[in-house]
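Q: Kindly return the folded structure for what I paste below:
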Amino acid sequence: MTLKDRITEDMKAAMRAKEADRLSTIRMLLAACKQKEVDERVVLDDAAVIGIVDKLIKQRKDSIAAFQQAGRTDLVDKETAEVAVLSAYLPQRLTADEIGTEIAALVAELGAAGPGDMGKVMGAAKAKLAGKADMGLVSAAVKQALSR
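A: Now for the predicted structure:
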């Protein structure tokens, strides 16, 4: 069963269970997937769906930060619940130590040295770790590895 099929089945289960909040989040995810398929005229594989989930989670986290600054706890709670639903569709994430190890290997492999090579290392890291790690943590690990 593909990830997209699993999301569709979860939508049906949320409908049956009358879980309105979960249902709206899953529908939003499926709409984003469908939009990408229509725009690019492709059928999404699991990696592309994970990319969309990552993007939606990042948007929710940005919104949470903005809502917290504005003191809107009601909206913070809603966005946090959406992040929890979306996170269920991501594979197991790498820990900070595992990310550091992967980045150290990439830096050695590419022969990168200094902050000027940040783009080169990030490009390789994104290709290798997309969907497996939080790219914010990856960026921080790359900066740290290149500043040594």
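
Q: contacts, neighbours, all on C-alpha from now
A: OK.

Q: So in this structure, which helix runs the longest?
A: In terms of residue count, the longest helix belonging to the chain (DSSP state H) is helix 46-70.

Q: now stretch 91-98: how far from the chain's centre is it?
A: 13 Å (Cα atoms, centre = their mean, to the nearest Å).

Q: cool, and stretch 131-143?
A: In this view, stretch 131-143 has its centroid 11 Å away from the chain centroid, taken as Cα atoms, centre = their mean.

Q: can you pull the buried residues of it?
A: Gly131, Lys132, Ala133, Asp134, Met135, Val138, Ser139, Ala141, Val142, Lys143 (16 or more other Cα atoms under 10 Å).

Q: To compare with the earlier structure, here is another sequence to fold:
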Amino acid sequence: MLRDTIKTETVTAMKAKDKERTAALRLISAKIKDRDIEMRGKDVPDDDAMVIDVLQKMAKQRRESIQMYEDGGRTELAAQEKQELAVIEEFLPQQMSEAETKAKIEEIKAELGAEGMKDMGRVMGELKKRHGTELDMGRASGWVKESLS
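A: Next up, the predicted model:
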């Protein structure tokens, strides 16, 4: 399980006295624990999928922060965010390429008989259900819109 891998890596980083990596791993663990608290009493179908969702959100936040820090000339803060992003990305599954994603969109569109923008929700829902952990839904949304228009 991904959660166990993160715990093991945290212990390894602590033993190696790698402060930056330990801090990033602790941030990840804290976010996962926050999500656990949010999900109390609710049915959580797949723990790894939940952990991947948390990691994807963290990665997206880091990318946005890096861009803002670089635009603001705060290179030292951007460097710290880049380092955290590198640790987060170690635990994310390999992301699908643009071509692979567009092929999956076309496949789902054909299966559902989707023809126009009115079907975007159905296509996005099915895409997320099948491949949510392997792609950036923000970018995929644009491609679905492009495909349906």
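
Q: Now the TM-score, please.
A: Here the superposed chains carry a TM-score of 0.91, computed using TM-score structural alignment, normalised by the length of structure 1; 146 aligned residues with a Cα RMSD of 1.5 Å.

Q: of all the buried residues of stretch 131-143 of structure 1, which comes closest to Ala112 of structure 1?
A: Looking at these and their distance to Ala112 of structure 1, the nearest is Val142, at 10.3 Å (Cα to Cα).

Q: give me the stretch of structure 2 that the longest helix of structure 1 matches.
A: Counting by TM-score structural alignment, helix 46-70 of structure 1 falls onto residues 48-72 of structure 2.

Q: contacting residues around Thr25 of structure 1?
A: Glu82, Val85, Leu86 (Cα atoms under 8 Å, 6 or more residues apart in numbering).

Q: got JSON lines for these, with secondary structure, neighbour count and distance to Leu3 of structure 1 too?
A: Converted to JSON lines, these look like this (DSSP: H, G, I helix; E, B strand; the rest coil; neighbours: other Cα atoms under 10 Å; distance: Cα to Cα, whole Å):
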{"residue": "Glu82", "secondary structure": "helix", "neighbour count": "21", "distance to Leu3 of structure 1": "18"}
{"residue": "Val85", "secondary structure": "helix", "neighbour count": "16", "distance to Leu3 of structure 1": "14"}
{"residue": "Leu86", "secondary structure": "helix", "neighbour count": "22", "distance to Leu3 of structure 1": "12"}
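
Q: Spell out for me which residue occupies the centre of structure 1.
A: Asp54 (1.7 Å; Cα atoms, centre = their mean).

Q: who's in contact with that one?
A: For Asp54 of structure 1, counting by Cα under 8 Å, 6+ apart, the contacting residues are Leu90, Gly131.

Q: Tell me the spacing between it and Phe67 of structure 1.
A: The spacing between Asp54 of structure 1 and Phe67 of structure 1, counted by Cα to Cα, to the nearest Å, is 20 Å.

Q: do Val76 of structure 1 as well
A: Val76 of structure 1 is 6 Å from Phe67 of structure 1, by Cα to Cα.

Q: Structure 1: helices as residue ranges?
A: Per DSSP H, structure 1 carries helices over the ranges 3-16, 20-40, 46-70, 73-87, 96-110, 118-129, 135-146.

Q: The first one versus helix 46-70: what angle between them?
A: In this structure, helix 3-16 of structure 1 runs at an angle of 50 degrees to helix 46-70, with axes from the mean of the first three to the mean of the last three Cα atoms, to 10 degrees as the basis.

Q: And the fourth one, by the same measure?
A: Our comparison of helix 73-87 of structure 1 with helix 46-70, counting by the same axes, to 10 degrees, yields an angle of 170 degrees.

Q: quick one: buried residues of helix 73-87 of structure 1?
A: Buried positions in helix 73-87 of structure 1, judged by neighbour count with 16+ other Cα under 10 Å: Val76, Glu79, Thr80, Ala81, Glu82, Val83, Val85, Leu86, Ser87.

Q: got a list of what Ala65 of structure 1 touches?
A: So Ala65 of structure 1 contacts nothing (Cα under 8 Å, 6+ apart).
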